[in-house]
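Trainee: take a look and give me a structure for this.
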Amino acid sequence: MNIIIENMFFGIVISLIAFELGKIIYNKTKLPIFNPLLTSIIIVIVILKIFNIDFELYNKGGQFINMFLGPATVILAVPLYKQLLLLKKNFVPIIIGISIGSVVSVISVILLSTVFNLDKEIIISLIPKSVTTPIGVEISNSLGGITGITVMAVILTGITGAIIAPTVCKIFKINNPVARGIGIGTASHAVGTSKALEIGETEGAMSSLAIGIAGLITVVVAPICLDILTKLL
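Mentor: Model prediction:
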């Protein structure tokens, strides 16, 4: 048993099996709460706890999955390319929408964290919650945050966005596919984009665009907002 657990492929196999089970559960229920990523995380945690497996042993192989985060994000450019004419037509409102959404995301984290009297290190770790993991981790590291908290914040934000996005669009009668895609991608990065792709091709394309631009804007805005607001508060 120890030989299997200590093998680097153990983490990879467990992760893939957990995600496939998550997909099966989601496809059977079609309930947003059973997002495959959330379900797979819970399955992995349960397995590690039941068999008393150290996270370090699991992560020997599990860490290699992180290598594919960047390429997987780049692949999202494919649906965007198919909607290039729509992008050119709505370029200005798209850029303005993503910019405002990114700035509001950073400022809201800082203000709410300050209200709840969180440590500065925790605040920094939560700031990149709405950008994709590779960019979020780099922002957190550069500002002095805790990588583990950042990753968890990014995952929870993405899953929450994927779950509530259709309901929010319905309640506020957001029917324009460009607006829906930009909103979902700016708020909940790649995980939200997976849901946007389910809603429609245009939504998916705009959401994938928002991931990259929101990441770049957050890289610039995060340290500036943090410095200004910490001085004022």
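Trainee: every contact and neighbour count from this point should use C-alpha atoms.
Mentor: OK.
Trainee: do you know how far residue 105 is from residue 222?
Mentor: As for residue 105, its distance to residue 222 is 10 Å (criterion: Cα to Cα, to the nearest Å).
Trainee: sorry, wrong one. I was asking about residue 25.
Mentor: Relative to residue 222, residue 25 is positioned 37 Å away (Cα to Cα).
Trainee: leaving out sequence neighbours, find the closest residue to residue 195.
Mentor: Distance criterion Cα to Cα, 6 or more residues apart in numbering; nearest residue to residue 195, sequence neighbours excluded, is residue 162 at 5.5 Å.
Trainee: follow-up on the earlier one: which one of residue 25 and residue 222 has more residues nearby?
Mentor: A direct count of neighbours by other Cα atoms under 10 Å for residue 25 and residue 222 places residue 222 higher, at 22 against 16.
Trainee: so who does residue 122 touch?
Mentor: Counting by Cα atoms under 8 Å, 6 or more residues apart in numbering, residue 122 touches 145-146, 149.
Trainee: which ones are touching residue 20?
Mentor: By Cα under 8 Å, 6+ apart, residue 20 lies in contact with 36, 40.
Trainee: what about it, which helix or strand?
Mentor: Using DSSP states H and E, residue 20 falls within helix 9-29.
Trainee: now that helix, how far from the centre of its chain.
Mentor: On the basis of Cα atoms, centre = their mean, to the nearest Å, helix 9-29 sits 19 Å off its chain's mean C-alpha point.
Trainee: buried sites along the next helix or strand after that helix?
Mentor: Per DSSP H and E, the first helix or strand lying C-terminal to helix 9-29 is helix 36-50. Neighbour counts using 16 or more other Cα atoms under 10 Å place 36-40, 43-44, 48 of helix 36-50 among the buried residues.
Trainee: one more sequence to fold, the one below, so I can look at both together:
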Amino acid sequence: MSLDYHAAWQAVIHHPLFGLGITLAVYQLALAGYERTRSVLFQPVLFSMVVVIGVLLACGLAYDEYRDSVLPLTLLLGPATVALAVPLFLNMRRIRQLFWPIVLTLSIAGVFATLTGVLVAWLLGAEPLMLMTLAPKSVTSPIAMLVAEQIGGVAALAAVFVMITGVLGAISGPSILRRLRVTHPAAQGMALGLTAHAVGTSRALQDSTESGAFAALAMSLMGVTTAVILPLVVALIA
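Mentor: I've put the predicted structure just below:
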């Protein structure tokens, strides 16, 4: 009895668990490689994204089919986000002690993080549509997409800018902070959370619980502030 290898292969790649298994396997491989080498090439989000895209293209799988396969992971994003409250709770006393520095940092760095990307794009001759898409680049994807749509940007493209910002921030942020001699865990966490949102928070958690707590706090405050204030500012300017 001959075995139809093509049919068997198609059955494997179209199995409902194929996308889920590939995603988990690639991410674990990225974590192992990054922990051993600390190489930028193994940055978990970047490495996983590139490899998974390559697998989808090589197997000829449509994104819709992959999205349905990894739906359980998507559903776990909510609990994972809520779980960031744990380091916040554990460091609540420290957060209260640094309340006014946190407010000052959010006010200055939040505005700077929003304006720098828009200003650089404007100097390079970007259209207003692109400027509005870039403005919420330093907050998490769901908030960035909603804000971009409200202020006249492109929601899908805003998610791409958010991903690029997060990956670059997680890769270069710690080394830049070290060169600037920013060694305080709270300061490092605030910087990563404000500029690199969830990816930066994940990177901060690898350093210490305190750094991760302040990164989660900064990410949350930056998201809420951007969602409330940015549409109002754009409406006033327009």
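Trainee: rewinding a little: who are the neighbours in contact with the counterpart of the residue nearest to residue 195 of structure 1 in structure 2?
Mentor: Matched by TM-score structural alignment, residue 162 of structure 1 corresponds to residue 170 in structure 2. Contact analysis of residue 170 of structure 2 by Cα under 8 Å, 6+ apart lists 192, 196, 199-200, 203.
Trainee: now the element after the helix or strand residue 170 of structure 2 falls within, going C-ward?
Mentor: Element membership of residue 170 of structure 2, judged by DSSP H and E, is helix 155-179. Sequence order places helix 185-207 as the next helix or strand after helix 155-179 of structure 2, per DSSP H and E.
Trainee: so where is that following helix in structure 1?
Mentor: Under the criterion TM-score structural alignment, helix 185-207 of structure 2 matches residues 177-199.
Trainee: what number of residues lie near residue 121 of structure 2?
Mentor: 17.
Trainee: which position in structure 1 pairs with it?
Mentor: Aligned counterpart of residue 121 of structure 2 in structure 1: residue 113 (TM-score structural alignment).
Trainee: for its match, helix, strand, or coil?
Mentor: Classification of residue 113 of structure 1 using DSSP: H, G, I helix; E, B strand; the rest coil returns helix.
Trainee: residues making contact with stretch 83-100 of structure 1?
Mentor: Contact with stretch 83-100 of structure 1 is made by 182-183, 186, 202, 205-206, 210, 213-214, 217, as judged by Cα under 8 Å, 6+ apart.
Trainee: mind putting those residues in CSV, neighbour count and distance to residue 81 of structure 1 included?
Mentor: Below are the contacts of stretch 83-100 of structure 1 laid out as CSV (neighbours: other Cα atoms under 10 Å; distance: Cα to Cα, whole Å):
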residue, neighbour count, distance to residue 81 of structure 1
182, 30, 15
183, 27, 19
186, 32, 18
202, 24, 11
205, 29, 8
206, 32, 10
210, 31, 13
213, 19, 15
214, 28, 18
217, 17, 21
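Trainee: please convert the residues you listed to a markdown table, extending it with distance to residue 62 of structure 1.
Mentor: Below are the contacts of stretch 83-100 of structure 1 laid out as a markdown table (distance: Cα to Cα, whole Å):
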| residue | distance to residue 62 of structure 1 |
| --- | --- |
| 182 | 31 |
| 183 | 31 |
| 186 | 27 |
| 202 | 33 |
| 205 | 29 |
| 206 | 30 |
| 210 | 28 |
| 213 | 28 |
| 214 | 27 |
| 217 | 30 |
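Trainee: determine which two of those are furthest apart.
Mentor: Spatially, the most separated pair among the contacts of stretch 83-100 of structure 1 is 202 and 217, at 22.3 Å (Cα to Cα).
Trainee: and residue 61 of structure 2, helix, strand or coil?
Mentor: coil.
Trainee: from residue 27 of structure 2, how far off is it?
Mentor: From residue 61 of structure 2 across to residue 27 of structure 2, the span is 19 Å (Cα to Cα).
Trainee: give me the more crowded residue out of the two.
Mentor: residue 27 (22 against 15).
Trainee: map that one across to structure 1 for me.
Mentor: Under TM-score structural alignment, residue 27 of structure 2 pairs with residue 19 in structure 1.
Trainee: ok, for its match, nearest residue in space, not its chain neighbours?
Mentor: Using Cα to Cα, 6+ apart and skipping residues adjacent in sequence, the residue nearest residue 19 of structure 1 is residue 40, 4.7 Å away.
Trainee: go through the helix holding residue 20 of structure 1 and flag the buried ones.
Mentor: Going by neighbour count (16+ other Cα under 10 Å), the buried part of helix 9-29 of structure 1 is 9-12, 14-15, 18-23, 25-26.
Trainee: got the angle for that helix vs helix 36-50?
Mentor: 130 degrees (axes from the mean of the first three to the mean of the last three Cα atoms, to 10 degrees).
Trainee: and helix 9-29 of structure 1, how far from structure 2 on average?
Mentor: Comparing helix 9-29 of structure 1 with its match in structure 2 after superposition yields a mean distance of 1.9 Å (mean Cα distance after the TM-score superposition for structure 1).
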